[in-house]
Structures are given as C-alpha cells and as structure tokens.
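In: Below is the structure, and that's it, no one-letter string:
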C-alpha cells in the first residue's frame, strides 16, 4: 500500500483555503484517492500505485511549497507511515517503508525524489511550459506549434529544462516504489 502526506510550507496568508483547494485538485489525479484535509496545513491520501504516487509527488515538488511524506507498507494503512515520514522543509521528500525484511528502499526512493526536486527547482518558466506540454502527451512538434516556436527552440527548451534527467529520475522513482510496494500487492 502507498500513501502520501503533504504539509504546506508556503507563505500564503489564506493557507487553509489554499490547502483545501489543493486537496480537491490533487484528488482528481488518476490513481489518487480523495485527499483528507488534516488540520490547517496537512493533506493525505492513499494512492493506487507507484506511477500515480510519482505523478502526485512531482506535482507537489513542482509547486515548491510542500513537505512530502510517502508511506509504503506491506500490512496495514500506509497513511500512518506517510504521516510519520512528512518533514517540515518545503521541497523535501521523506519516505517510510514498513517491510518485514529491512531494506534501503526508503532512502533510495527519497534520493530519487531529491534529484528530481533539484531538476524541477532549476527550471525556468519557459522550461516548465515546455515540459508540461510534452508530459501531457503532445509531441515536440505539437508542443512547439502550441507555444508558437520552432521545433529546434522546443528541443533547446527541453534540454535546458533537464527533460531527459526528469524522465530518467521518474522511471527510477516508479521502479523503486513498485519494488518496495511489490510485496504488499
């Protein structure tokens, strides 16, 4: 079982409203159950699989204002492990993996997301636009046309945005989380 607990660490003066709206929006992601709002700054939900969890964590990391905890358990609700994992620093991802056999799964998953967070934090507005369009399923040509730029300019934006590193990190995170959750499924 996989769950995610996120704690808002931004400076918005209407944080309770922002957290509630974020929970509603994130609940619409495929593979994500309805988010529960816990207090003023915290939200948490069970996740169907590793790919959905990665999609969710990437969305939270892209925002930059959330501390994220991931819980993966063989038995029992993963939501409690996720709540135990959540930290206090925005942009951080901490992981608790509860398995019968000790492993380095939690540290490995957290490391993959630390690298992904670094890539996302360095991204320009133009890079975010380009990667968002390609991530949504558009080809580079289609994304370039939508932005009104050449295919070469689109390719340059993706390269500068670290698109290949994001894709490699994404696959690594999915594989690690799938392996950690494998015994539970």
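Out: Okay, I see it. Since the structure is predicted, the reported quantities are computational estimates derived from the model, not experimental observations.
In: Going by C-alpha atoms from here, please, whenever you check contacts or count neighbours.
Out: OK.
In: for the protein, what spans make up the strands?
Out: Ranges of strands in the chain, per DSSP state E, are 2-8, 36-38, 42-47, 66-73, 93-98.
In: Neighbours of residue 174, how many?
Out: 20 (other CA atoms under 10 Å).
In: do you know how far it is from residue 107?
Out: The gap separating residue 174 from residue 107 is 14 Å, by CA to CA, to the nearest Å.
In: separation between the closest residue to residue 128 other than its chain neighbours and residue 111?
Out: In space, residue 128 comes closest to residue 161 once its chain neighbours are excluded; the distance is 7.4 Å by CA to CA, 6 or more residues apart in numbering. According to CA to CA, residue 161 stands 20 Å off from residue 111.
In: okay, now the one to match up with it:
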C-alpha cells in the first residue's frame, strides 16, 4: 500500500493548519478511486492517509503531493510497503512497514527547501517481487551484473523535479495552467483559455512555454507508472499483525 504522511512546515511559529488541509484533502479525494483509509490528524500538526497499491492509488498520491507542494507549507513523505491487518478505521491506529517508510520519508522531506519537500521510501532495491511466484520462461534472462532499479529514488527525483518546475511558475503561468486543467483535453483548448483570460492566443502559448506546462504533463504519467509499479511489487497489501497471529487457533 501507499501511505502519505503530511507534516506542516514551521508549525512552531504558525497557526495550526491541519483542519484546513484535512478539508482540502477530503475535497480532492471525494469520488476518487484509490483511498483505503481517509486522511486524519495523527499527532500534532501531521496528517496521514492510506492509499491503494496500483495505478489508482499512485495517481492519487502524485496528485495530492503536487497539490500540497504548491502551497509550500507542507513536508510530504510517501511510504510504500505492507500494512498489518485488519485495517482500522483511522490511519493513526494502523501499523506496518509502509508507515515506517512514510515516517522516514517525511523526516527526510523536512530537510528539503520549500516547494520541493517530498521524499519517497520503499522496499530496498533488488528486493524480490513478492507478487511474482512463477518466472516468465519466455522472457529474457535477467542480467546478474545489472544493478536493480531503485524505483523509490526514481519516483522521488521526478516528483522533486516537477515540484521545482511548479515552484518557479509565475502567477500568470498558474493562471493558464489552472484554466487548462479545468478543460477537457481537446483541440481548441488554448483558444478557450485565451477567451476566458481575455488575452491573445499568442500570450497563452508564451505563458505555457514559460510555465513548462507541457513538460509537466508529459512527466506526470511516468511518475504515476513508476509509483504504481513500486507499490505493486511489495507483496500482499495486508499481512497479519502480531495480535491476530497470537489469537489464531490451531
């Protein structure tokens, strides 16, 4: 599973923004696939939620992370791993490796600059894919000398790259990007944006190029695919917790 831990930056000298971010996360996740346990305050100025493995959870994790990074007031840790079952109704009562990894990730994220304070932790590179029980005899033999990919590091690097692009975007660039995002992807969209903002189509094109909006749109699905692959490689999402093992009969 994917655990998202979000911690308020500079909270010692600022007002508590947890109620505000919880309302925003509830709005952003409403009617979206991929939520396993909704976001709640865990402790202090931190909130946490559990998302599903695979594409739906990965896409939601990327969308929420980039949305929160735009605010520049949050540090975000993404942890990928198994969770102890049965699942509780609130994430602060859950346990498992995904939570430990999310904790390590958010602590690393706190050391990053505003707007790029995100980190990702997953299984160690080269860990066996527990979902694979039979090798594909028709595929090419693995290269024993090839270094295994560190998917968590790749996801983190691309997320930070996107966050850095977005952190440098001007208000005019965001105006165009937000308007484009609100429209269906079809021919003539830039003309609609120009009419909506009362500027020329040439001005819209210039703002799109300056904002690197097309580059962001091209990279985002790559991040989602890698995170989905990482989250689907860790084995069964739920594993028995110590309490459930102790109470099992013969």
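Out: Done, it's in. All values derive from a computational prediction rather than experimental measurement.
In: What does the TM-score come to for these two?
Out: Overlay of the two chains. TM-score (TM-score structural alignment, normalised by the length of the first structure): 0.87; 184 aligned residues with a CA RMSD of 2.3 Å.
In: Please name every helix or strand in contact with the lengthiest helix in the second structure.
Out: The longest helix of the second structure (DSSP state H) is helix 213-231. Helices and strands touching helix 213-231 of the second structure, by 3 or more CA pairs under 8 Å, 6 or more residues apart in numbering; DSSP states H and E, are helix 55-71, helix 151-167.
In: Which stretch among those approaches residue 2 of the second structure most closely?
Out: Smallest distance to residue 2 of the second structure across these (CA to CA): 7.1 Å, for helix 55-71.
In: ok, now which ones touch the aligned partner of the residue nearest to residue 128 of the first structure in the second structure?
Out: Aligned by TM-score structural alignment, residue 161 of the first structure pairs with residue 211 of the second structure. Neighbouring residues of residue 211 of the second structure by CA atoms under 8 Å, 6 or more residues apart in numbering: 165-166, 168-170, 173-174, 177.
In: measure residue 211 of the second structure to residue 238 of the second structure for me?
Out: Remark: distance between residue 211 of the second structure and residue 238 of the second structure (CA to CA) = 41 Å.
In: picking up where we left off before, could you single out the nearest of the contacts of residue 211 of the second structure to residue 199 of the second structure?
Out: Comparing these against residue 199 of the second structure with CA to CA places residue 173 closest, at 12.8 Å.
In: My guess is the closest one contacts residue 210. True?
Out: Yes. With contacts counted by CA atoms under 8 Å, residue 173 of the second structure reaches residue 210, the gap being 7.2 Å.
In: Those two: which is more packed in?
Out: Ranked by neighbour count (other CA under 10 Å), residue 173 of the second structure and residue 210 place residue 173 first, with 21 against 15.
In: residues touching the equivalent of that one over in the first structure, list them.
Out: Aligned by TM-score structural alignment, residue 173 of the second structure pairs with residue 127 of the first structure. Residue 127 of the first structure is in contact with 157-158, 160-161, counting by CA under 8 Å, 6+ apart.
In: I'd like the distance between the most centrally placed residue in the first structure and residue 164 of the first structure.
Out: Taking CA atoms, centre = their mean as the criterion, residue 57 is the residue nearest the geometric centre of the first structure, at 1.2 Å. As defined by CA to CA, residue 57 of the first structure lies at a distance of 18 Å from residue 164 of the first structure.
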